[in-house]
Structures are given as structure tokens and as C-alpha cells.
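In: pasting the sequence and the predicted coordinates here, then a few questions.
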Amino acid sequence: MQIQSEDKPYDDINITPMLDLAYVLLVMFIIMTTAAVQGIRVDLPKASATPSLAKPSTKAISINQEGKIFLDTFPVTIGELEDRLRQAKAQDPDFPVVVKGDGKTQYQLVIDVLDLLSRLDITKVGLATKALTAGG
């Protein structure tokens, strides 16, 4: 049995701490970039399944608790919403729309927006909800 002498240089480099650091930095980057996504604060109602609706050309219509309507974070009236959706439909007749209605807003406002989308013949419409948790 041979014992290594103290004078011999160290052959191996342990890269485990470097990999740990790289993974921590990657996780921090992911958390910080997803936290930077901003928009109108809407308390979404809950549903058992939430489909992924994110597309770059998707228009988001939000209705907050006070009943104010927003198109892509810009406040609009129902008339302005109709005009802007007509313009968007002229550019891309097949664009999708996501409606995010606050759970505490008047149901009639959401119906008015859905009726407007129907009149404009916008068929790719999604309703944003939160996933239902196990506790209810």
C-alpha cells in the first residue's frame, strides 16, 4: 500500500461547488424574470383547470373590481374597446383575446365584453382563471 507524498500536486478539481452556484444563479434568474411581468391587478375566479393562453399577439381585456375596462393595461371605454378591436381585427383577423374579469366585478360587464367580441366575430376568446387549490 502506497501513501501519496505531500509534495505531489493535487490532480482533481472538485466542480460541485461551482455547479451549485450555477444552479442557484439560474434559479434566481428565472424567479426575477417571472416576477418582472407586470399588468393590471385582477383577482381571478377559480377553475379546476387553467389552459395556457399566452401568445405574443394575444390581446388582454381586463375588468377590475371597480368595473374599469383595460385593453393591454390601457384604460378604455366600451366604445374605445370596440374601435381598437376593429383596428386589430383589420390587421390580423385571427388574433386571440383573453378576458380577465375580477371575481368581484359585475357579471354584466364581462357579458358586455363577450357580447362585443361576438359582434366583432372574434372567435378565439379565452377566460382567465386561477387553478382551484385542493383546500377549496
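Out: Yep, that arrived. Numbering: from 1, shown residues only.

In: use CA for all of it now, contacts and neighbours both
Out: Fine.

In: from Asp102, how far out is Thr33?
Out: Thr33 sits 25 Å away from Asp102, going by C-alpha to C-alpha, to the nearest Å.

In: tell me the contacts of the closest residue to Gly67 other than its chain neighbours?
Out: Closest residue to Gly67 apart from its sequence neighbours, by C-alpha to C-alpha, 6 or more residues apart in numbering: Thr105 at 5.9 Å. Thr105 makes contact with Ile63, Asn64, Gln65, Glu66, Gly67, according to C-alpha atoms under 8 Å, 6 or more residues apart in numbering.

In: kindly write the ChimeraX command that selects the buried subset of these.
Out: Buried residues among those (16 or more other C-alpha atoms under 10 Å), as a ChimeraX selection:
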select :63,64,65,67
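
In: tell me where the protein has helices.
Out: Taking DSSP state H, the helices of the chain run over residues 16-35, 78-91, 107-119.

In: below is structure B, check it against A:
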Amino acid sequence: MQVQSEAKPYDSINVTPMLDLAYVLLVVFILMTTASVQGLHITLPKPSNKPPTERHDLKIVQVAPGGQILVNGAPVTLAELEQQLSAAKARDPKMTVAIKGDARAPYAAVIAVIDLCNRLAVNMGLVTSRIGT
């Protein structure tokens, strides 16, 4: 007597349990990644309460809307600005230039002043204001 089996061979593989496992691993990965980023501690430098004892020369260079260059309020050309900055740097090697470019000033004029400060190796900073003020 022979027993006949009614079972059919499998034609396809059920991937549902494999997808469930993949989704669980993805969720665990996302949770662990965000938890590690939130745990980042940074020690920021603290400002000093004592006033600086060194005083260095400060030149304020303004670029007006028409492209005119002003040094401490006096109009100068780019060549005159170079002479003044060279002389000031010879007197005080740690002098600083504050560049105030008007929003309506030609961009090329502001870049020319920045390039001049870079060429003379002068410390410089750009003066900005808050939006809306």
C-alpha cells in the first residue's frame, strides 16, 4: 500500500518575514543614529571678563553706494588707501581694518578693498548689521 501525498512543491518564497526583519533593523538603525548625535557635547570657549590691555590702531573703511571709498569718514582713492594702510601697518603691525560696505555699493569696490587688505596682510573684519535694522 502506497501513501500518496497531496502536497505541491513551493513555486514562490514568502518574503514578508524578511521584509519585517528589514524594517525592524532600519528603525533600530535610525533610533541609534539620532541618539548618538543628540549625545554630542561641545565645550565652548568662555569670554574673558578682563578688558584687553593692548590697544591697536583701527581704520574704518566704508564703501559708499556710488563706489566711493572713505577712511574714517574722509574720501580717498584706492591708491591713497593703500598708502595709508601701509603707513599704518608700519606704525602698528597688529592694526585692524573694519570694512563697511553699503548694500547698494558695487560688489567690485568692496572686493577691491578686501583684496588690498589681503595683499598688505592686514587684519580685517567685515561690519554687518542685522536684517531689518
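Out: Cool, got the structure. Not measured: the values here are computed from a predicted model.

In: that older thread, Thr33 and Asp102 of the first structure: which has the busier surroundings?
Out: Of the pair Thr33 of the first structure and Asp102, Asp102 is the one with more neighbours under other C-alpha atoms under 10 Å, namely 22 against 9.

In: in the first structure, what stretch matches the helix ranked longest in the second structure?
Out: In the second structure, assigned by DSSP H, the helix with the most residues is helix 16-38. Counting by TM-score structural alignment, helix 16-38 of the second structure falls onto no part of the first structure.

In: just the contacts of Thr105 of the first structure: which are in strands?
Out: Ile63 (DSSP state E).

In: need the max-distance pair from the contacts of Thr105 of the first structure.
Out: Ile63 and Glu66 (8.0 Å; C-alpha to C-alpha).

In: ok so, going back, now the helices of the first structure in a markdown table, with distance to Leu71 of the first structure?
Out: A markdown table is the format used below for the helices of the first structure (distance: least, C-alpha to C-alpha, whole Å):
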| stretch | distance to Leu71 of the first structure |
| --- | --- |
| helix 16-35 | 21 |
| helix 78-91 | 7 |
| helix 107-119 | 11 |
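
In: for Lys55 of the first structure, find the nearest of the ones you listed.
Out: helix 78-91 (14.9 Å).

In: to the chain's geometric centre, what's the distance from that closest one?
Out: 22 Å (C-alpha atoms, centre = their mean, to the nearest Å).

In: neighbouring contacts of it?
Out: Counting by C-alpha under 8 Å, 6+ apart, Ile69, Leu71, Phe95, Val113, Leu116, Leu120, Ile122 sit against helix 78-91 of the first structure.

In: now for the nearest residue to the fourth one once chain neighbours are set aside, how many residues are close by?
Out: Okay, so that is Val113 of the first structure. Leaving out its chain neighbours, the residue that sits closest to Val113 of the first structure by C-alpha to C-alpha, 6+ apart is Ile78, at 7.6 Å. Ile78 of the first structure has 16 neighbouring residues, counting by other C-alpha under 10 Å.

In: for Asp112 of the first structure, see how far away Ile78 of the first structure is.
Out: Relative to Asp112 of the first structure, and taking C-alpha to C-alpha, Ile78 of the first structure is found at 8 Å.
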